[in-house]
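Asks: sequence first, then the predicted structure:
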Amino acid sequence: MPEQTKGTGHIDPGIVEDLGGLTVIRGGGDSRGWNGILYKQGMSAKNVGAQALSINVATVPPGAVAYAHIHEGFEVMLFILQGTVKHTFGEGLQREVINHAGDFIYIKPGVPHEVFNIGEEELIVFVARSAADEWDKIVDYPSQYRPPKGA
């Protein structure tokens, strides 16, 4: 299981190439984890000085759950590169949608949602956020699947 962090996943600025107006991370950088999801380092304010967006590639193991949460004040767009994902969403997580490789997903700010890899392979997703700080504005939402704190 990936290391569990909240907005403090290890950023390795040593792999960032600042070419003077264009910045490169080759191969997506090292992996780090948050909320049951493994992320390539990607780009954000923490390593390239972005001001209003961040991007990552997320990997979710088969059967894993990214526990319910809300994005406060920023939008998220996803592109499913591999696998099958179920999102439960909305008030009380009462709504459900299933997406497959090739699908795009847009999540409005403030919409509660929980992510399930329901496929037999790793779920790989390109993630774009309209926030440069990545996880700092994500808040937990009640989930029947989240282990109790301290467990």
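Replies: Right, received. Where do you want to start?

Asks: C-alpha from now on. contacts and neighbour counts both.
Replies: Fine.

Asks: ok, Glu75 - contacts?
Replies: Tyr106, Ile107, Lys108, Pro109, Arg129, Ser130, Ala131 (Cα atoms under 8 Å, 6 or more residues apart in numbering).

Asks: reformat the residues you listed as a markdown table; add secondary structure, neighbour count and distance to Thr88.
Replies: A markdown table is the format used below for these (DSSP: H, G, I helix; E, B strand; the rest coil; neighbours: other Cα atoms under 10 Å; distance: Cα to Cα, whole Å):
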| residue | secondary structure | neighbour count | distance to Thr88 |
| --- | --- | --- | --- |
| Tyr106 | strand | 11 | 14 |
| Ile107 | strand | 17 | 12 |
| Lys108 | coil | 15 | 14 |
| Pro109 | coil | 15 | 15 |
| Arg129 | strand | 21 | 19 |
| Ser130 | coil | 17 | 22 |
| Ala131 | coil | 23 | 23 |
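
Asks: this is the other structure I want to compare:
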Amino acid sequence: MSGEKNEGEAPWKFDGVRVIKGDQLDANTAQTPGMLRQAAVNHARVGAQKIWAGTVRIDANAKTGVHHHGSLESVIFVIRGKARMRWGERLEFVAEAGPGDFIYVPPYVPHQEINADPAEPLECVLVRSDNEAVVVNITDVDPVEKPEEVYWVDPIHKHPHEHGS
């Protein structure tokens, strides 16, 4: 192949490999208090059909509420800090991960994400098996480690105390 576009071929120059610079990530994604998610690879940015990838920075001692991500699979790679994951019907299981560790979250698993360090932020790379940000909050499980007040808020999921929805 010469790299030139023939009729019926994909225009590889524009639809081939993409490099997303670390200082060009997009924070226009669903956010949770105490966390900053930034998209690197998604449909809007690069045309990805079956994957979402980006970064997440979790403030010191921050915690999410109990939730799951529907049929999505998630992989978290810890760059810096100390992550604690709680999971199970009653969050009865717990594991911690540090720099260089991977965390796999299967579909429908109730879990809580926690920065286990009271003083330092947790920085991770996050990859999901689809572009849709599926989050199902679970309100009938009392988290062992209570979040301050964490709601999944984006243009579709409004804050519960927001009026006019």
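Replies: Everything's here; your move. Keep in mind that what you see is a predicted model, and the values were worked out from it rather than measured.

Asks: tm score of chain vs chain?
Replies: The TM-score (TM-score structural alignment, normalised by the length of structure 1) is 0.77; 132 aligned residues with a Cα RMSD of 2.1 Å.

Asks: on that earlier part again, let's have the contacts of Glu75 of structure 1 in TSV, adding distance to Lys137 of structure 1.
Replies: Formatted as TSV, the contacts of Glu75 of structure 1 follow (distance: Cα to Cα, whole Å):
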residue	distance to Lys137 of structure 1
Tyr106	17
Ile107	14
Lys108	13
Pro109	10
Arg129	11
Ser130	11
Ala131	8
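
Asks: what about Ala116 of structure 2, neighbour count?
Replies: By the measure other Cα atoms under 10 Å, the count of residues near Ala116 of structure 2 is 22.

Asks: trace it over to structure 1, please.
Replies: Superposed on structure 1 with TM-score structural alignment, Ala116 of structure 2 falls opposite Ile118.

Asks: can you give me the strands in structure 1?
Replies: For structure 1, the strands defined by DSSP state E cover 16-18, 23-25, 31-34, 37-40, 54-60, 65-71, 76-82, 84-89, 95-100, 104-107, 113-117, 123-129, 138-140.

Asks: will you turn these into TSV that also has distance to Arg146 of structure 1?
Replies: Listed next are these as TSV, based on distance: least, Cα to Cα, whole Å:
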stretch	distance to Arg146 of structure 1
strand 16-18	34
strand 23-25	33
strand 31-34	13
strand 37-40	14
strand 54-60	16
strand 65-71	6
strand 76-82	22
strand 84-89	14
strand 95-100	18
strand 104-107	21
strand 113-117	10
strand 123-129	20
strand 138-140	10
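
Asks: thinking again about what came up before, distance of the match of Ala116 of structure 2 from Ala66 of structure 1?
Replies: Distance of Ile118 of structure 1 to Ala66 of structure 1, computed by Cα to Cα, to the nearest Å: 12 Å.
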